[in-house]
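>>> model this:
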Amino acid sequence: MGSFALTASGAALAAVESVVPALVKDRFASRLFAKDSTLWGVDAEHEASIRLGWIDLFEGSRALLPEIAGLRSDLNAEGVDRIVLCGMGGSSLAPEVITKEAGVELVVLDATDPEQVRTALEDLQRTAIVVSSKSGSTIETDSQRRLFEQAFTDAGIDAASRIVVVTDPGSPLEEAARKAGYRKVFNANPEVGGRYSALTAFGLVPSGLAGADIETLLDDAEESAEFLGDDDVDNVGLQLGAVLGGTAPLRDKIVFADAGSGLPGFTDWVEQLIAESTGKLGTGLLPVVASTGAPELAAVADDVMPVILAPFNEAPFDEAPSDESGGESGGESGGGLMTGTGVTVSGTLGSQMFVWEYAVAVAGRLLGINPFDQPDVEAAKKAARGLLEAQPEPTAAAFVDGAVEIRGEAGLLGSSSTLDEALRALLAALPANGYLSVQAYLDRLRQFALEEIRSPLAALTGRPVTFGWGPRFLHSTGQYHKGGSPIGVYLQITGANSTDLPIKDRPFTFGQLISAQAAGDAQVLADHGRPVLRLHLTDRAAGVAQLRDAISSLAASGQGHHENG
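Next up is the predicted model:
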């Protein structure tokens, strides 16, 4: 179909065959394209009625193209060719993947770690920033805007001439931006939620200013959309939605592996789309960003759905006969990556984005939830604000081991007195059907090697492991952690700052902000009864090395393993 292809096998194929005909009979596709807000039940009807603008956004989005191109040309003529994006969640993840796929530079600042934020302040003479926020009140984005405004002024640059804003009409940010005389204000469609905004001003403005081909992106998405309104069993959006939300029993851990799709960063974008859309009311889908050699795919548990992102127009595995719905025939056994349960998808970036948005809306109906709200995201924000206002002393560590301070509930830590023992205690709390979430509130540019602990932990536990950088994951998987199935255990990692940055007209620094965000989220998780082990690295390099050694030690001793099944 157009520039998107899907192949399903095993339980994924069974879901397609059993669920799609019912969706066709219900006329889900045509009703969605008619913006029928009743598709997700009475409780979701109001929210859905103001969140379906993504279905037919193409004309409005195309109208932005000349404005974006003109601004880019004007900035380049002034020697400004470095774009920094200040945004969180959908506002940052979509432009990140769009520009990566295009091979153009965009500095994505979705961080509050002072060391990472300081890096974004380089090359101010050739820099403009895009401040991207639907509400205009996102604390990270507001803090970054204040920092750059001060930095531009201190460097003798007219700050207003270097600040571009993307926001909803009538937001506090729009009012402030117009009053301050910022270079340009782009209004986004208010009837599109943040995680569905990839093909609106939020995705297009920063990507276009950075030099990405956003016209082709829209062309590819619109080509796919032409087929998704059909009430037909061949509708790939219905098929993918059935794979996500229609397996029986539900395979609620969606493990992604990129097999050379050519879309770097796409899994981070789709992770946010799925987790924030579905993780609520004690249910939902947990996206797990992994690799083709990940332990979760070497032995697929019966609650895991593998999703392989393949190169478009290339077969990622030995071809098998296909059924009429486009799914691969075959059972649970046999050679090759996808001869058991799983789905392989491929396509151009615009097509992938639109089809996945559509499929998650389908999954929301199948799961019986509203895919357009995020009721639990605000809890961590509120807790962080409370800690910033109160400025309490840090909670004393339960104990210190080398470069790591260990904190956790007494019921979790028990008699632990070493890092190894604390990790062992956390893994012992992992349910047989659970998952481990690693949350690193550090500089993801300098401490990127920490991501390498994900796969060993998955091998050690025999369970899916997610890895998120704070605070960006709070606007993504953070919703699932609080609102989804209560089966997670959480490993939070923070680090001492060798530098800090003040925030103009705010009584806190970036160092204090990230500390409050980490402590606030841990507090909310604990209030939900979730086991949280907090590790604070008093020396980042030494602490990361110590943690990696501890995980290797546990693996060597065989601690923490759960049998799949």
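>>> from here on, just use CA atoms for contacts and neighbour counts.
Fine.
>>> just how off-centre is stretch 551-563 within its chain?
28 Å (C-alpha atoms, centre = their mean, to the nearest Å).
>>> buried sites along that stretch?
Ile551, Ser552, Leu554, Ala555, Gln559, Gly560, His561, His562 (16 or more other C-alpha atoms under 10 Å).
>>> which one of these is nearest Glu175?
Ile551 (50.1 Å; C-alpha to C-alpha).
>>> packing partners of the host helix or strand of that closest one?
Per DSSP states H and E, Ile551 falls inside helix 540-557. Applying 3 or more C-alpha pairs under 8 Å, 6 or more residues apart in numbering; DSSP states H and E, one finds that helix 540-557 contacts helix 419-428, helix 454-461.
>>> go again using 10 Å as the cut-off
For helix 540-557, the packing partners by 3 or more C-alpha pairs under 10 Å, 6 or more residues apart in numbering; DSSP states H and E come out as strand 404-408, helix 419-428, helix 454-461, strand 488-495, strand 532-537.
>>> another one to check against the first:
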Amino acid sequence: MTGGPVQVEVSGVVVDGSQDALVRLVEAQVASRTSAGDAEVWGPEAREEAAVRLAWTTLPATSRPLVDELVALRDELRAEGVDRVVLAGMGGSSLAPEVVCAAHGVPLVTLDATDPGQVRAALVELDRTVVVVSSKSGGTVETDSQRRIFEEAFTAAGIDPRTRVVVVTDPGSPLETVATEAGYRAVFRADPHVGGRYSALTAFGLVPSALAGADVGQLLDEALSAVEVCATDSPDNPALRLGAAFAGVQGSTGLRDKLVLVDSPGSGLPGLGNWVEQLVAESTGKQGHGVLPVVVGPDAPEATGLLPDAVRVAVSAGSADASAAGDVEVRVTGPLGAQMLVWEHATAAAGFLLGINPFDQPDVETAKNAARGLLEKTPEPTPARFVDRGVDVVADEDTLPEGTAEDLDAAVDATLAHLDATDGRGYVAVMVYLDRLAHADLAQVRDALAARTGRPVTFGWGPRFLHSTGQLHKGGPAVGVFVQVVGDLAEDLDVPGREFSLGRLKAAQAAGDADVLRGLGRPVLTLRVDGTDGLAAVAASLGRSAADPVAGAR
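Below is the predicted model:
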């Protein structure tokens, strides 16, 4: 056990396996140097980026002046009958507020989607709605589209949109210019020396959470209690222990580079795994290295069976139900604010151990550029290899050689068989471009696929995952097998002032991501559905239990 507000308990093979890594971190003074803003920690190639990305270490104190301002704005809005908060944001702009609000038991509508049905479903109760438009760069296409759609909806409802839009962005961004010229209700300028996925304790995390009713003062107090211990070069530093545990343990197949995050009911920190997923995946997945976070429930195959290349971690706020996580190697216990700071320091330490820059995300940009190019050209959809049960099956020759499969089930089997070439280190990524609220049941195929293949399986909703595991898919170890599910199951929605609709945007994002993955030689199977029958067929095919596991199952 460690001291301080966050306890990190390590057991099993991870105890001895992480000792060398922990000694390296202590001897290199990674904790104190990170806290002091030393950009040299991660080597010369990371120096320039790190020099402008380390302000997150002081946020528990520097963000404090925001609290009173946010409480005043929340009270002002509620006095006007405005108590429903919609957050238009992606990745680091949405995941932290989602976790904070869930932990504090307050409602927040998170709109991190380009699916027309999901966006349209948020256009309700406008008389009591304020929209927080959150984008660090100020040019995020999803967020800009959502802002435009809500502006039009407010106007149509007889509501002045200027009174109902709150903006969070970096100083000097295009969004700041738009917000200032439009005269929006409030504009919060975040610290530009904090990267998106490390921004939980900046205005990006605090503004929507506070307006929704979360006690962000308490959150900062919790984080402040962990500042000193996170800066200490000691084996008892919980952040160093955690970073060494998930990025420094060698197993029978090499580095244990899968981080199984067991999200248990009763943990007191619902959804924290989704925030950690982005933080770790986008920070470590590059230059052929990376740690793949796999968020699962306590009964998932990855949580109940030991994988030779994975470390299982359970998080909790310290509740009595934390033991529901089962047999894990690492337990992290402590309040949310303190855990966020500890996980950030642990991820920075993991970058040191892996020899990579934990603050850039080069492959996220490649997918964005590919989507932008497809959106501008609007090419015809890639022809299907064949159609089965209302599903267009799309794959290149490398993924699905001619004659390999003539029906949906055979195509899925043949794609999963690529795991055989990964020497027991592979994983399956299911990437779904559909309304994640209306079709949430589809996520149940994750456990079935994990049981069937004997390998870790991630399940991501697009384009949400592009700002998270999308970086690791392309920049991390080339051992992933990818199944993409796309479809138009809702009436399209135009984006005011743009030449594209949400449906076209979503299609371009899916196609761009698949093109980049295929260009890197990754196996990608795309399943296109245009109705509920096709979606049911996909769910049945992915979720079936094969009598004989596919080739390569471990």
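>>> so which of the helices and strands packed on helix 540-557 of structure 1 is nearest Thr247 of structure 1?
strand 488-495 (21.1 Å).
>>> only the buried residues of the helix or strand just after that closest one, if you could.
Sequence order places helix 510-527 as the next helix or strand after strand 488-495 of structure 1, per DSSP H and E. Residues of helix 510-527 of structure 1 classed as buried by neighbour count (16+ other C-alpha under 10 Å): 510-526.
>>> counterpart of helix 510-527 of structure 1 in structure 2, which residues?
Per the alignment by TM-score structural alignment, helix 510-527 of structure 1 matches residues 502-519 in structure 2.
>>> number of residues surrounding the aligned residue in structure 1 for Val393 of structure 2?
Using TM-score structural alignment as the criterion, Val393 of structure 2 maps onto Ile406 of structure 1. Using other C-alpha atoms under 10 Å, Ile406 of structure 1 has 24 other residues around it.
>>> how close does Ile406 of structure 1 sit to Leu217 of structure 1?
Ile406 of structure 1 sits 46 Å away from Leu217 of structure 1, going by C-alpha to C-alpha, to the nearest Å.
>>> next: Leu109 of structure 1.
23 Å.
>>> Lys134 of structure 1 now?
Taking C-alpha to C-alpha, one finds Lys134 of structure 1 at 22 Å from Leu217 of structure 1.
>>> next one: Pro464 of structure 1
32 Å.
>>> the equivalent of Ala111 of structure 1 over in structure 2 in helix, strand or coil?
Correspondence of Ala111 of structure 1 to structure 2, assessed by TM-score structural alignment: Ala113. Following DSSP: H, G, I helix; E, B strand; the rest coil, the label given to Ala113 of structure 2 is coil.
>>> how many neighbours does Leu73 of structure 2 have?
16.
>>> ok, Ile163 of structure 1 next?
Other residues close to Ile163 of structure 1 by other C-alpha under 10 Å number 24.
>>> can you tell me the closest non-neighbouring residue to the counterpart of it in structure 2?
Here Ile163 of structure 1 is matched to Val165 in structure 2, going by TM-score structural alignment. In this structure, Val165 of structure 2 finds its nearest non-sequential neighbour in Val131, 5.0 Å apart by C-alpha to C-alpha, 6 or more residues apart in numbering.
>>> list the contacts for the one you found?
84-88, 109, 111, 146-147, 150-151, 161, 163-167, 208 (C-alpha atoms under 10 Å, 6 or more residues apart in numbering).
>>> so which of those residues are in strands?
In this view, those that belong to strands under DSSP state E are Arg84, Val85, Val86, Leu87, Ala88, Val109, Leu111, Val165, Val166, Val167.
>>> which residues touch the residue mapped onto the fourth one from structure 1?
The alignment partner of Leu87 of structure 2 in structure 1, by TM-score structural alignment, is Leu85. Remark: with contacts taken as C-alpha under 10 Å, 6+ apart, Leu85 of structure 1 is in contact with 91-92, 95-96, 106-110, 120, 128-132, 141, 144-145, 164-165, 205-207, 210.
>>> if you set the cut-off to 7 Å instead, what comes out?
By C-alpha atoms under 7 Å, 6 or more residues apart in numbering, the residues touching Leu85 of structure 1 are Val107, Val108, Leu109, Ile129, Val130, Val131, Pro206.
>>> looking at neighbours, which among those residues is most surrounded?
Pro206 (34 neighbours).
>>> ok, back up a step: quick one, which of the contacts of Val131 of structure 2 are buried?
84-88, 109, 111, 146-147, 150-151, 161, 164-167, 208.
>>> as a quick check, tell me the outermost residue of structure 2.
Here the centre of structure 2 is the reference, and by C-alpha atoms, centre = their mean the most remote residue is Gly403, at 36.8 Å.
>>> and that one, what element?
Applying DSSP H and E, one finds Gly403 of structure 2 in no helix or strand.
>>> ok so Gln125 of structure 1 is a helix residue?
Yes. Assessed by three-state DSSP, Gln125 of structure 1 belongs to a helix.
>>> against Leu73 of structure 2, how distant is the equivalent of it over in structure 2?
Matched by TM-score structural alignment, Gln125 of structure 1 corresponds to Asp127 in structure 2. Computed as C-alpha to C-alpha, the Asp127 of structure 2 to Leu73 of structure 2 distance reads 17 Å.
>>> and Gly512 of structure 2, by the same measure?
Counting by C-alpha to C-alpha - Gly512 of structure 2 and Leu73 of structure 2 are separated by 40 Å.
>>> now Asp327 of structure 2
45 Å.
>>> show me the contacts for Ala414 of structure 2.
Leu400.
>>> and it, what pairs with it in structure 1?
Aligned partner of Ala414 of structure 2 by TM-score structural alignment: Ala425.
>>> got it, and Val216 of structure 2?
Match for Val216 of structure 2 (TM-score structural alignment): Ile214.
>>> where does Leu6 of structure 1 land in three-state SS?
strand.
>>> wait, it touches Ser351, no?
No. The pair Leu6 of structure 1 / Ser351 is not scored as a contact, 12.0 Å apart, by C-alpha atoms under 7 Å.
>>> which of the two has more neighbours?
Ser351 (24 against 21).
>>> got the contact list for the more buried one?
Taking C-alpha under 7 Å, 6+ apart, one finds Ser3, Phe4, Asp220, Ala221, Ser224 in contact with Ser351 of structure 1.
>>> any idea how far the closest residue to Gln125 of structure 1 other than its chain neighbours is from Phe152 of structure 1?
With sequence-adjacent residues excluded and distances taken as C-alpha to C-alpha, 6+ apart, Gln125 of structure 1 is closest to Val80, at 7.2 Å. Val80 of structure 1 sits 13 Å away from Phe152 of structure 1, going by C-alpha to C-alpha.
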